[in-house]
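Visitor: this one's structure only:
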C-alpha cells in the first residue's frame, strides 16, 4: 500500500511490502478499500480471498520529515469475511461514523458459490473493540448505499441501508436498528436481529403487467415552467421505515399531485403512485375480490382512466372488466379523490366479456369506453354513476 503526495507526485510511504513478500504462496488481489476514520488515519482494504486488513496511515508531517519511505509492514488489525475457508471476495466496503465513538464498517462479499453481508463495529475505547453481525439476506448484494432523509421535520434524521439484491429487489434496513443491535448484542438481554423490508419499485417490477401515466396539466409538464425536481421536497423521506409492508393511504400534500402513475399487476392488484417528482410514492392499492372476499388473482391486462369523470376501467385475462368510479370532491385538482379514505372513495361494478381483455380506449369527457378482447370483439361501454350500458361490435 502506497501513500502518495499529490502535489509532489511521488510515494511518501509504503506499507505491507514485507508482508506481501512473505505471503507469495497465497496470491491475493485488492478488491475494495475505504477509510475507517473521520480524519484519514486508518484505511480498510478487502481482498479477493476474504481477508480484511486495517492499516494505520502516517501523518503527512511525519512522512515529509522522514528520509526513508519505509513504513509499517503489519496491519493494525487482520480480519476475515465469514469463515477463512470460504474465501469470499470482498466486493465493497462502506464506513459509517457514529459521533466519533463506535463507527460501523459494512462488508459485502460474494462469488458464484456463496454470499455474505457482515457489519463490524470498531470501537477503540471499548474492551470489545470489534463486534460482528451478519445480515441474513437471501441472495447476494450487488450494491449498497446509505439513504438519509427526514421522517419528520421536527425529529432526528433517519437513515436506511439500501441493498440492491441480485434479483433486482431493494432490501432496506433501519440503520439505527443495526447500531442498536451491535451496541447491545453482548449484554445479558441482547436485542433481536434487525428486520428488513423490501421495496417494490413501480418500474422494473416483474409483477407489473400493464401501466398508465396521467398528468393533470400536460402544458405545464411540457414547458417545465415549474421545476419538476423541486417538488421532491414535499416528500418526508424517499424510503419510509415506518409501517413496513404497508402502503401510504393519504398524505397532506395530495392536492399538489400533478402526475399519476397507475400499475396493474399479475395478482390482480391495481396500484396508484404519485409521480409528481422522480421519487414515485405509492398512495394506495385496489385488490379485486370475489363475492366471498377472496382475491381474484387474475392478471390485469389493460387499464384506462378517464380523468374528467374519475372512472377507471381494468381488464383481466379472464375477460372480466371492472368499472371503478371514484367519488369527486369540490377541489380543483382532478386527482383530489386520492385523498379520501381507501375503500370509501370508489364504487366497483363488473361485467364479463368473452375472451381475455387485450386493449381499452376512451373518449375524454364522454364516459364512453371501448374494450377489445382476444376473440375479436369490441365492446362499447357507456359508464354513468349508477349504470353501465354496452353493446358489441364484432371485428
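Guide: Nice, thanks for sending it over. Bear in mind that the values here come from a model prediction, so they are computed numbers and not experimental data.
Visitor: drop to CA atoms for contacts and neighbour counts, all remaining ones
Guide: Will do.
Visitor: how far does stretch 261-270 stretch from start to finish?
Guide: Start and end residues of stretch 261-270 are separated by 11 Å (Cα to Cα, to the nearest Å).
Visitor: whoops, I mixed them up, stretch 162-177
Guide: End-to-end distance (Cα to Cα), stretch 162-177: 14 Å.
Visitor: list the buried ones in it?
Guide: Buried positions in stretch 162-177, judged by neighbour count with 16 or more other Cα atoms under 10 Å: 162-165, 169-175, 177.
Visitor: who's in contact with that stretch?
Guide: 139-147, 158-161, 194-201, 241 (Cα atoms under 8 Å, 6 or more residues apart in numbering).
Visitor: gap between that stretch and the chain center?
Guide: 7 Å (Cα atoms, centre = their mean, to the nearest Å).
Visitor: what are the boundaries of the strands in the stretch 1-150 of the chain?
Guide: 2-5, 10-14, 30-35, 42-47, 51-56, 77-80, 90-96, 103-111, 114-122, 130-134, 141-150 (DSSP state E, counting those that start in this stretch).
Visitor: pasting the second one now:
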C-alpha cells in the first residue's frame, strides 16, 4: 500500500534493475550492528580502558565502550570462539576460534593484526595480565607460550613448553595416556621473592618463558592439577581428587557449615572449571563434572612429595550446592575478595552444581575461613535467577572505576543476546533479601529502545546519493539541536563502560546523512535516527497526538512504516486502521500530518 503512495509503476523496472545493480551490491555483508547480537557467546573486559568485547557464534566481535561507542569486527572465517581476552590497556584483543586459530585484533585499526594456526585442539587459554604473553594448553597435554610482538605485529610461539610426559617424569608417577589441559592460571602473587619487570626481558632472552610471578598452575581433565615453578622449570606441587586424606566438607545449601568430617579416598574425576580463591594464590577452587566444588589450600613451600606421615601437605574442603544424586557439572567459577584483603574470606561465583532439572541460577557463595585456613567458619548462599540460558560472565573486581566497590559487580550474558549489569549495591541488596533469589539488574542500554517503549515496526532507509533529502534532514537535525529538541532518554544509571574511541563525526551541518532508521512503537510514537555511522544519533520524535486536536486511534500501536526520500514524507500505519502521512519540514517542531481513515482525509498542523 505504502509503495503505491510513493512510487509510480514502471514496466521497465526489471530492465532498470539490471542496469543499476552491481556485483558488489549482490554480495551483502554486515558492516554495522546495533545492540547485542543474538548469537553472543563470550565476554572479555579491559578494566583499564573500560571496554567490553562480545564474541558471537559466527565470527563477529562487538566492542562496546561508553556513550554508545560501538565497533564490529568480522573474522575472515565465520566460526564461533573458544576464548576471548584483552591484552589489557594495549589496544589489542586475542581470540581463539573453534578451528584453533589464534587471532590478535588491533582495536585502533579495526583489523586482524596477526594470526597463528595451532595444529592441535586448543583446550585452555590464559593471557598474563599487563603483558603481551599468553599460555595455551591443548588436548595433547602440552602447555605452550606465545608472545605478541607489537613492533613487528607478529604472534610468536616461544621455544618453551611443558608436556604431560615431563610432568609425569618429574612427579615420578604414571599419567593416563591422553591428558587434555583444561585450565591455566598464572599465580596472582608469588609468596617468594617477586621478580621485577626486568625479569620479563631476561627470561625472554635466555629461556623465552613469559613473565609471571614465577608460579603457574595448570589442570588436566583427568582431575590432576600441577603447581609449576616457571623460573626453575620444576614441579612444586601435584594433586588430584584421590588425595582425599583429611578432606573436609561443607554444605553450601545452608547458611551454616556442616560438621566437618574426614572423607574417604575417591577416584579421580574430570575437572570442568577452576579459579584462584584468594588474593595470593594460596587457595584454589576446582569444579568437577559431578557437581562437586573442592577448595584446595596450597601451603607456602609446597613440594611435589608428601611429608613423612604419607599424608598430603595440603588441606581440602568440599562444597556441594545440592544433595541430589544427579547434578550439573560446575561450568563456571570466579572469585572476588569482596573488600576482604586478609585472605580469610570472599565470594565464589558458581554456575552449575545444582540438581539436573532445577531452574538456572548463578550462585554466590560467601565464604569465611578460619585464621588457620584449615576449615570454613561460615558459608552463605545467594542465587541470581537468570533471564535466559547462561552464556558467560565477567566479574569486575575492586580495582575497577566504579565507586563503593566493597562488593563486586558483574556482567552476565544470557541467550539470546541479553546483557545485564549487576552493580555492587544491587548485589548487596541481594545479600540481605530473605529469599536470596531476587536481584534487579541494569540491562544493556541500546541507543534504539526496543522494550521501553516497546518497538513494533522499524525501517532502515538508505538516502545515499539523494542530496536533497540529506540536506533537508540535516537542516531538520540542526534546527532540533538549536531549539533543544531531544528524544527522551532512559533513566541514568552507573554503567562501567567509558572507554573506546568515538567515531570522528564531522560537524552536523557538514555531515551528509546516508542512512535513516525509523522506528514505530506500541504507544503510537515514531522516532528517527541518523544511522550513517555506528554511533546512531537521534533526529526527531513524532508524538502520536497532535497538540490541541483529537485524532481517533492516534495512540494505537504502529504496525507499518514507509518513507519517501523525494517528498520527505513518512507513512505511519497503526493497528486501528489509521494511516498518518507526516511531512518533515526543516523545523522538526512543526509537522504537517495527513490523517487517512477509510475515505476520510484530514490535514492537521502539529507542534511537538
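Guide: Ah, there it is. No experiment lies behind these values; they were computed from the predicted model shown.
Visitor: quick revisit: ok, so of the buried residues of stretch 162-177 of structure 1, who is nearest residue 46 of structure 1?
Guide: residue 163 (18.9 Å; Cα to Cα).
Visitor: which position in structure 2 pairs with that closest one?
Guide: Counting by TM-score structural alignment, residue 163 of structure 1 corresponds to residue 412 in structure 2.
Visitor: figure out the helix or strand that that match lives in.
Guide: strand 409-415 (DSSP states H and E).
Visitor: so how much does the helix or strand following that strand differ from structure 1 once superposed?
Guide: Note on strand 409-415 of structure 2: by DSSP H and E, the next helix or strand toward the C-terminus is strand 418-422. Taking mean Cα distance after the TM-score superposition for structure 1, the mean distance separating strand 418-422 of structure 2 from the aligned residues in structure 1 is 2.3 Å.
Visitor: what angle do strand 418-422 of structure 2 and strand 376-385 make?
Guide: Going by axes from the mean of the first three to the mean of the last three Cα atoms, to 10 degrees, strand 418-422 of structure 2 is angled at 140 degrees with respect to strand 376-385.
Visitor: which residue ranges of structure 2 form helices?
Guide: 2-6, 13-20, 164-171, 198-206, 424-432, 467-482 (DSSP state H).
Visitor: what does the fourth one correspond to over in structure 1?
Guide: When helix 198-206 of structure 2 is aligned against structure 1 using TM-score structural alignment, it corresponds to no residues at all.
Visitor: what is that helix packed up against?
Guide: Helices and strands touching helix 198-206 of structure 2, by 3 or more Cα pairs under 8 Å, 6 or more residues apart in numbering; DSSP states H and E: there are none.
Visitor: how far off centre is that helix?
Guide: With Cα atoms, centre = their mean, you get 33 Å for helix 198-206 of structure 2.
Visitor: now it: buried residues?
Guide: 199-200, 204.
Visitor: residue 371 of structure 1 matches what in structure 2?
Guide: In structure 2, residue 371 of structure 1 lands on no residue (TM-score structural alignment).
Visitor: and the match of residue 163 of structure 1, how far from residue 495 of structure 2?
Guide: 14 Å.
Visitor: same thing with residue 518 of structure 2?
Guide: Residue 518 of structure 2 is 27 Å from residue 495 of structure 2, by Cα to Cα.
Visitor: compare the two (neighbour count), which wins?
Guide: A direct count of neighbours by other Cα atoms under 10 Å for residue 518 of structure 2 and residue 495 places residue 518 higher, at 24 against 17.
Visitor: and that one, what is it in contact with?
Guide: 458-461, 526-529, 561.
Visitor: buried only: go through those residues for me.
Guide: Here, 16+ other Cα under 10 Å leaves 458, 460-461, 526-529, 561 buried among these.
Visitor: make a markdown table out of those and add distance to residue 216 of structure 2.
Guide: Output for those, formatted as a markdown table (distance: Cα to Cα, whole Å):
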| residue | distance to residue 216 of structure 2 |
| --- | --- |
| 458 | 52 |
| 460 | 51 |
| 461 | 54 |
| 526 | 57 |
| 527 | 54 |
| 528 | 54 |
| 529 | 51 |
| 561 | 59 |
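Visitor: looking at those, which is nearest residue 114 of structure 2?
Guide: Looking across those and measuring by Cα to Cα, the closest to residue 114 of structure 2 is residue 460, at 34.8 Å.
Visitor: mind checking what residue 44 of structure 1 lines up with in structure 2?
Guide: Match for residue 44 of structure 1 (TM-score structural alignment): residue 285.
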